[in-house]
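**Student:** Take this sequence and fold it.
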Amino acid sequence: MSRIPLILLIFIPYWLAAQVTDSIASRVVLDTEVVVAAKKGFDIKKFIEIVQADSVFAQAFHRLRSVPYQSSNEFHFFSRKGREVAGYKSEIIQKKVDSLCMVMTILSEKATGNYYKRKGKHRYYTAKMFERLFYKKGKHCPKPKPVTPPQHTRMENYVQQLKKLIYNPGKEVKIPLIGHKTAIFDEKMIKYYDFKIQSRRYKDETPCYVFTAIAKPNRPNKTVIKYLEMWLDKAELGIISKKYHLKTTNLAFNFDIKMDVDLIETPLGILPSKIDYDGSWKAPMKRKEISKFLLLFNFDSGAILEPKLKSDN
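**Tutor:** Just a heads-up that it's a prediction; the model follows:
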């Protein structure tokens, strides 16, 4: 039996990644301004590599646990017919209490409808899950990494993988009937997408290159990420905004989620300034939940922000 030289095993992953980059570059549609920029030296392949290798987005979410901030949060839950059945608003502040630990305090909160069960327990698992993702009430400190991985139930493992999908859409996750379909930059997946790069201004101000991946409509069962839009500022090619649409229907999960996340550069690092969610979700043995929420973060000592949900128009 022949053996593959070690040097080849080391370089094969890089070669495969380069092949995928070349495949996307050959398919991507450029607008006029990007074509001109490419002629003047803008490296399309390098830009695609930055998009593929992005870890800043996930790091920004994780960094929330360890920095001081003030946030305004607004949740709304709806019946299948579109009637609002529950709501929740809160103002939260997180502060350092020593060199390692943070403490989170609820400044104000108001729940309406059937948001809570008896004894103040969450009725909606969507709210419970996103509270686990973004908030940790009371005092919390970094935990040492366990020597052996913690044992989770099957549902807890799914939640951990769903975190990865929400934090970093476009990468593979370990969820039955879903995982490989989320890796949109994989050689087997790129054929199901149309790619484009445009030159636009973020909020009519910051010059940006915008990378977009749109799932082709003729094979809906082959994709989970239906739309991915990433804004990178032209000066540093840093990601400042990401929009994505996740949708699937199978025996394990049924969801249709749209998220719009803005990032901001602060002295504390790159952090999310806005998380806007609109979608429906059905987990195993649970009722379908339809909700919208908006989280706004302020990383200085300014006034508390007042959230306003997007209109449906």
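**Student:** contacts, neighbours, all on C-alpha from now
**Tutor:** Fine.
**Student:** Count residues in the vicinity of K139, would you?
**Tutor:** By the criterion of other CA atoms under 10 Å, K139 has 14 neighbours.
**Student:** residue contacts, it?
**Tutor:** K139 makes contact with C101, M102, V103, M104, according to CA atoms under 8 Å, 6 or more residues apart in numbering.
**Student:** I'd guessed the first one sits against K136; true?
**Tutor:** No. Applying CA atoms under 8 Å as the test, C101 and K136 come out as separate, 11.7 Å apart.
**Student:** Could I get the buried residue list for stretch 189-201?
**Tutor:** Under the neighbour-count criterion of 16 or more other CA atoms under 10 Å, stretch 189-201 has M189, I190, Y192, Y193, D194, F195, K196, I197, Q198, S199, R200 buried.
**Student:** Quick check: the fourth one touching A213?
**Tutor:** I take that to be Y193. Yes. Between Y193 and A213 there is a contact under CA under 8 Å: 6.1 Å.
**Student:** Mind putting the contacts of K139 into JSON lines with secondary structure?
**Tutor:** What follows is the contacts of K139, written out as JSON lines (DSSP: H, G, I helix; E, B strand; the rest coil):
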{"residue": "C101", "secondary structure": "coil"}
{"residue": "M102", "secondary structure": "strand"}
{"residue": "V103", "secondary structure": "strand"}
{"residue": "M104", "secondary structure": "strand"}
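**Student:** and for comparison, fold this next one:
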Amino acid sequence: MLPGCWRVIVLLIISCNLYAQDSLVTVQNKTVTLKEVVVRNNLNVAAFIERIRNDTTFYKAFRNLKVLGYTSLNDIRMYDKKEKITASLYSRTRQHVNNGCRYTQVLEENTSGDIYDKHHQFNYFTSRLYAGLFFAADTICGETNIVKDAAFSTQGKSGLAKHKEQLKMLFFNPGKKIPGIPFIGNKVALFDDEVAVRYDFTIDMEAFKGEMCYVFTCKPRADLTENEKDKIVVNDMTTWFRIDTWEIVARNYDLSYNAGVYDFNVHMEVELTKFGNYLVPKVLRYNGNWDVVMKKRERCVFTATLFDFTNM
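**Tutor:** Coordinates of the predicted model:
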């Protein structure tokens, strides 16, 4: 027989477990699971979902790189099908900004394999894409970090420029249709009713590297039919938000699709930090492979680590 005080404690634990339940709410025709800790925190769910739909802070963080100086550690590795490194680049670069212009200085660099072609241009699409995000080989002037009126568009673009713009749409503007990508453009519009019905949405609270955050997760429903599974592109999207400002702290993606003429399987992780009033990327990790008919499959892992930010 337990002592009286222990019986009280046991009953309290059982009582807490009975009432510590998740809640289901419907917001904009979408069913969202609220973890018990979120329910107790009285989050305005409708406003939070709307903020996610219209969020620009993530895109703004990357646009801030156009007006700030920073140092970047760049680690790019290309692999063959046996997971052997075939080409690589490790470098330390510094972006300088002055009078509305910016350029990249290579401080140190080590390469292997055919990461560059004979003209010292990147030999792989993935590495060219990386360079387009973090390197300014020539001096670039007249850019701003203004998000308003900086809408995504592929109009007038082709080749790598078009692919980079499409990636930015997916990366910075999740939940919106992406024009120009065959077969999948509307399948990533997570908040459109016909797409949202295939997903479970969950809001929780947890610590991310010591900071308590709201966590918004989108995952395909477990009961999808095979036909419905064929329409899935975003296998997981998890975003951590600051509780007080709702700014994004970090975001992870798992994306995959097989359209016959091309296929891809990509995992991305991004961590953001603050430099003064600027929200900026701190770490970006990519692990993925993709293949297009008539082209060689690319398997790449890269990490960008950004630090020593300046505004002059």
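**Student:** Distance check, E229 of structure 1 against I214 of structure 1.
**Tutor:** Using CA to CA, to the nearest Å, we find E229 of structure 1 at a distance of 9 Å from I214 of structure 1.
**Student:** I should have written T223 of structure 1 there, sorry.
**Tutor:** If you measure T223 of structure 1 against I214 of structure 1 using CA to CA, the figure is 10 Å.
**Student:** More neighbours: these two, which one.
**Tutor:** Neighbour comparison, T223 of structure 1 and I214: the larger count goes to T223, with 23 against 17 (by other CA under 10 Å).
**Student:** just so I have it, where are all the helices in the stretch 151-300 of structure 1?
**Tutor:** Along the stretch 151-300 of structure 1, the segments classed as helices by DSSP state H, counting those that start in this stretch run 154-167.
**Student:** thinking again about what came up before, buried ones from the contacts of K139 of structure 1, can you make that a PyMOL selection?
**Tutor:** Here is the PyMOL command that picks out the buried ones among those, judged by 16+ other CA under 10 Å:
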select buried, resi 102+103+104
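**Student:** Now distance to R132 of structure 1 too, for the contacts of K139 of structure 1, in TSV please.
**Tutor:** Shown next, in TSV, are those (distance: CA to CA, whole Å):
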residue	distance to R132 of structure 1
C101	18
M102	16
V103	15
M104	13
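**Student:** From the contact counts, what lies against the longest helix along structure 1?
**Tutor:** As assigned by DSSP state H, the longest helix anywhere in structure 1 is helix 6-27. If you count contacts as 3 or more CA pairs under 8 Å, 6 or more residues apart in numbering; DSSP states H and E, helix 6-27 of structure 1 packs onto helix 44-52, strand 193-202.
**Student:** Quick check: the following helix or strand past that helix compared with structure 2, mean distance?
**Tutor:** Secondary structure here is assigned by DSSP states H and E; on that basis, the next helix or strand after helix 6-27 of structure 1 toward the C-terminus is strand 29-30. Superposed on structure 2, strand 29-30 of structure 1 shows a mean distance to its aligned partners of 1.7 Å (mean CA distance after the TM-score superposition for structure 1).
**Student:** against structure 2, where does strand 29-30 of structure 1 fall?
**Tutor:** Using TM-score structural alignment, strand 29-30 of structure 1 corresponds to residues 33-34 of structure 2.
**Student:** all strands for structure 2, in order.
**Tutor:** For structure 2, the strands defined by DSSP state E occupy 23-27, 30-34, 69-79, 85-98, 101-113, 140-141, 199-208, 211-220, 234-242, 248-258, 262-275, 278-292, 298-310.
**Student:** Show me the one of these that comes nearest N186 of structure 2.
**Tutor:** Nearest to N186 of structure 2 among the strands of structure 2 is strand 234-242; the distance by CA to CA comes to 11.5 Å.
**Student:** Quick check: buried residues in that closest one?
**Tutor:** Along strand 234-242 of structure 2, these residues count as buried under the neighbour rule (16+ other CA under 10 Å): V234, N235, D236, M237, T238, T239, W240, F241, R242.
**Student:** circling back: identify the residues contacting the match of strand 29-30 of structure 1?
**Tutor:** D22, S23, L24, V25, D200, F201, T202, I203, D204.
**Student:** which one in structure 1 is aligned with the fifth one?
**Tutor:** Think D200 of structure 2. D200 of structure 2 is assigned D194 in structure 1 as its aligned equivalent, the criterion being TM-score structural alignment.
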